[in-house]
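S.K.: Coordinates for the following, if possible.
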Amino acid sequence: MCAAKPKSTAGLLGWFRVRTGWTRHWGVEALGAAMTQRKVLVVTFVDLVDGAGGPARAAVAVARRLHEEGRLVGIVSPSADPEAVGLPRALLYSPPHPLVHRVIQRILSFPSQLSDSTLRRLRETLFDFFLSRSGIMRHSDTVLFLKPAFPRSADRASKAGIQSWVWASILHPHFNRDRILEEREKWRVTGGQAYTDPRRITALERFFSRVDHILVGSSLARRSYLDHGIPEGSVSLLEQTFAIDLRAFEPPMAPHEGEIFRVLHVSQMNLIKGIGYLLTAWSKLRLDSAELVLVGSMEPGIIDLCERLAPPSTRVTGFTRNVARHYAEADVFVSPSAADLHPYTVLEAMASGIPVIVSNQCGISAAVDHGRNGFVYPHDDCEALAGHIRWCQDNPIELRKMGLAAREKARNFDQENFAENLIRAIDEAPG
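M.R.: Next comes the predicted model:
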């Protein structure tokens, strides 16, 4: 026997909820909560699932803090696991419905002539399209974007009089584009299409022109926006806008001992990561009983660089989920970025008790106290990089002390501090 459809609106909503079970994904329950007590909507573009990386953990930390204060409208992401996030299912919103999202992902994953950068832009565009047409945004006083890629949604917020913020996880797109073009010419390789895609750059420009406030974590980042026409009053330098889960990365129980001196780099390697400079410096050193370990995926151009420049003492592992094992075996970590704002791996290494060597074009270099927990050098100075690596091998006792200092420094960048600083900046802003 079929249940009769109720006549009232409230009854109809309840009937639809029971019959379909879809309302939580389309934000109906979240909207009800938001209208009575919550004010901030958090938007990210990472899957909030168990084992997710640094950006996901940072987003969850912010959302949890807002939820504790009774101010969270919801958190928007491509997909989310309530148990992994630690928030009520009603506050997790995925545009479109996760089933539709999976179908779209499957279609886009079919073999095609589309480049990775084009597929990435299509995913961002679809996410932005559905979010901008959802009802959840209009019940917010503030939208906090943790990914600068959604111009339609930023435009929707602007027209609705909703204050919008973005935690800028990238340098200005024109800065990145120009640096990639320089790197291509220098190393004679292709790559970095995600940074030079004209349509994506246009979308990012439109996004940054729509949001009210841009939060950055370094003077390098702030200057990149000011130099490309963003009003000074719209860009705020916020200290400690980096986040690390200290529980996920800890120093090994016993100090690293071994005959091999290991230099480690971990990233999704593309031209922006400065791998050519690291390989050049490593080739100059010709160290005995030493190994350079490169962990992570590689663009074709980086594979070409390795084939041309990497000496036999270089080991390439490819992508792995067990990054902690490599941190435990390393003596020093190097981030030779040509232009990189938030390489989480630097903080992961520091939290693991490893001294770090980072370029001055790495936004997170602000976390490094030169000579105390690591070294900072000019990004294109291979001689300086080689000198710091050699010093680390020649001074194992001092290096171990630097590792302890790195761990202590990393404590300042735990997720709770990150969430507190970010929310305070929003609360203290005029208007």
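
S.K.: Going by C-alpha atoms from here, please, whenever you check contacts or count neighbours.
M.R.: Noted.

S.K.: Show me the longest helix that occurs in the chain.
M.R.: Counting residues, the longest helix found in the chain (DSSP state H) is helix 116-132.

S.K.: residues of that helix that come out buried?
M.R.: 117-119, 121, 123-129, 131-132 (16 or more other CA atoms under 10 Å).

S.K.: and those residues as CSV, adding distance to residue 15?
M.R.: Output for the buried residues of helix 116-132, formatted as CSV (distance: CA to CA, whole Å):
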residue, distance to residue 15
117, 43
118, 41
119, 38
121, 38
123, 33
124, 33
125, 33
126, 30
127, 28
128, 30
129, 28
131, 25
132, 27
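
S.K.: Which member of those residues is positioned nearest residue 263?
M.R.: Closest approach between the buried residues of helix 116-132 and residue 263, by CA to CA: residue 117, at 30.2 Å.

S.K.: Apart from its chain neighbours, what residue comes closest to the closest one?
M.R.: Spatial nearest neighbour of residue 117, chain neighbours left out: residue 194 (4.5 Å); criterion: CA to CA, 6 or more residues apart in numbering.

S.K.: contacting residues around that neighbour?
M.R.: 116, 117, 118, 120, 200 (CA atoms under 8 Å, 6 or more residues apart in numbering).

S.K.: cool, residue 366 as well?
M.R.: By CA under 8 Å, 6+ apart, residue 366 lies in contact with residue 218.

S.K.: Please generate a structure for the following sequence too, so the two can be compared:
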Amino acid sequence: MLASRGDALTPYLFAALERRYPVVGRLDPELTPAQRYSVAATTFRPDRSAWAERFFKSGLAFRMRSRNAVRQLAAVREGYDAVVQVHALFDVPGTRSMLYVDCTHRQSAEQWPDWNPMTGPQLEQWYARERDGYLRAAHLFAFCEETRDSLVQHYGVPAERVTVTGAGANVERFPEIAPGPREPVILFIGNDWVRKGGRVLLQAFAKVRAAIPAAQLVLVGTDPPDAIDQPGVQVLGRVRDRAAIARLYGRAAVFAMPSYFDPFPLVLLEAMGFGVPVVASRSCGIPEIVVDGETGALVDAGDVDALARELVAVLADPARARAMGLAGRARVEERFSWDAVVQRMDPALQASWTA
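M.R.: Predicted coordinates:
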């Protein structure tokens, strides 16, 4: 049995699991419109960002999603050995659960407090709810090493019950990589401008532009909160057309994401899959995606000079950039397809059938 409240990765992961194992059904415990209204009313804050975080991590929302999962499970007529659940924002009580976890709340609360809308008893209740779910799970699949360490050190999960599996690129098929050098375009795709280092990138780009006057910076995602009036910068906002996104990757000489906190950004896998070298920060799981000096370059979060230096180095050497892009494509195909992720889950899933 597969269960997810609706994450962009869910269709790709579930399809890979169904290619490998007999799956009797899927649960989607996401809130109904009426439930969403109730949660919105109880979590309202004038600041939209604060409201979103309270809504997302509401105890009421957790309980409602869990009840939805239980009701859906009751309608399943076939037997099943385990429930593979994406993230820990709901519970499926009374089952042998196996959780796929991007990051723990402890990680985000410590490294990016804006993701933590709770304090005092409410926060402790959330930690207790998280801990109960993790300890009850038959096994946990962590996106990255740091998440595994948090599960073990902060929540007391036995190390042997956690497997680091990574994640996959949410793309059905990557195109052939066109020969020849690309335009001096730096591409950024992200919906959390500040957390993903957008302001740092703008500062670094001013230095890049001084060294390479033809350089361009293309920003895709949520419109930045800052007014941008900087030569060479193009703000596209949200781009939902996947063909348009593919064309942007095809133009870009380098992908930049200097995040302050990013558990395991799948957009880096996507960029690498399109043959684009990546310059990113050493945040959380990013060093497990980008091989420094081979598929791109890593810098410390917030280091404007280092970011500018690495971007200039990639733009100034098209042959090296292409080699990095090809190495990144090979790494994604070998390690970060969803089938490869499921293969790393296999020992624990097989064990669940014989327990």
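
S.K.: Quick TM-score on the pair, please.
M.R.: For this chain pair, the superposition-based TM-score is 0.81 by TM-score structural alignment, normalised by the length of structure 2; 333 aligned residues with a CA RMSD of 3.1 Å.

S.K.: Which stretches in the stretch 51-200 of structure 2 count as strands?
M.R.: 83-86, 97-101, 139-142, 162-164, 185-190 (DSSP state E, counting those that start in this stretch).

S.K.: can I get the ones you listed in CSV with distance to residue 150 of structure 2?
M.R.: Below are those laid out as CSV (distance: least, CA to CA, whole Å):
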stretch, distance to residue 150 of structure 2
strand 83-86, 17
strand 97-101, 11
strand 139-142, 10
strand 162-164, 11
strand 185-190, 25
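
S.K.: Show me the one of these that comes nearest residue 294 of structure 2.
M.R.: Of all the strands of the stretch 51-200 of structure 2, it is strand 185-190 that lies closest to residue 294 of structure 2, at 18.2 Å by CA to CA.

S.K.: how far apart are the closest one and its match in structure 1?
M.R.: With mean CA distance after the TM-score superposition for structure 1, strand 185-190 of structure 2 departs from structure 1 by a mean of 1.2 Å once superposed.

S.K.: who touches the spatially most central residue of structure 1 in this structure?
M.R.: Centroid-nearest residue in structure 1: residue 55, 4.4 Å away (criterion: CA atoms, centre = their mean). For residue 55 of structure 1, the residues meeting the contact criterion (CA under 8 Å, 6+ apart) are residue 46.

S.K.: tell me which element it is part of?
M.R.: helix 54-68 (DSSP states H and E).

S.K.: That helix: what's the following helix or strand?
M.R.: Heading C-terminal from helix 54-68 of structure 1 (DSSP H and E), you reach strand 72-76.

S.K.: what packs against that next one?
M.R.: helix 28-37, strand 40-43, helix 54-68, strand 92-93 (3 or more CA pairs under 8 Å, 6 or more residues apart in numbering; DSSP states H and E).

S.K.: among those, which is nearest residue 207 of structure 1?
M.R.: Across those, residue 207 of structure 1 has its closest neighbour in strand 40-43 (13.7 Å, CA to CA).

S.K.: mind listing the helices for the stretch 251-355 of structure 2?
M.R.: Ranges of helices in the stretch 251-355 of structure 2, per DSSP state H, counting those that start in this stretch, are 266-273, 304-315, 318-335, 338-354.

S.K.: Which one, of those helices, ends up nearest to residue 96 of structure 2?
M.R.: With CA to CA, the closest approach to residue 96 of structure 2 among the helices of the stretch 251-355 of structure 2 belongs to helix 338-354: 8.2 Å.

S.K.: List the buried residues for that closest one?
M.R.: For helix 338-354 of structure 2, using 16+ other CA under 10 Å, the buried residues are 338, 339, 340, 341, 342, 344, 345, 348, 349, 352.

S.K.: do the same with stretch 213-223 of structure 2
M.R.: Neighbour count says stretch 213-223 of structure 2 has 215, 216, 217, 218, 219, 220, 221, 222, 223 buried, by 16+ other CA under 10 Å.

S.K.: Residue in structure 1 paired with the fifth one?
M.R.: Under the alignment defined by TM-score structural alignment, residue 219 of structure 2 corresponds to residue 294 in structure 1.

S.K.: Secondary structure element holding that match?
M.R.: strand 290-295.

S.K.: Packing partners of that strand?
M.R.: Identification of packing neighbours for strand 290-295 of structure 1 by 3+ CA pairs under 8 Å, 6+ apart yields strand 261-266, strand 314-318.

S.K.: Which stretch among these is buried most, on average?
M.R.: Of those, the one with the most neighbours on average (mean count of other CA atoms under 10 Å) is strand 261-266, at a mean of 24.

S.K.: what's that strand in contact with?
M.R.: Strand 261-266 of structure 1 is touched from outside by 289-296, 326-327, 329-335, 345, 389, 393, with contacts defined as CA under 8 Å, 6+ apart.

S.K.: Give the helix, strand or coil label for the aligned partner of residue 246 of structure 2 in structure 1.
M.R.: Under the alignment defined by TM-score structural alignment, residue 246 of structure 2 corresponds to residue 324 in structure 1. Taken by DSSP: H, G, I helix; E, B strand; the rest coil, the conformation at residue 324 of structure 1 corresponds to helix.

S.K.: Next one: residue 382 of structure 1 relative to residue 180 of structure 1, how far apart?
M.R.: Distance, residue 382 of structure 1 to residue 180 of structure 1, by CA to CA, to the nearest Å: 18 Å.

S.K.: Same drill for the two, tell me which one is more crowded.
M.R.: Using other CA atoms under 10 Å as the criterion, residue 382 of structure 1 and residue 180 rank with residue 180 on top: 26 against 20.
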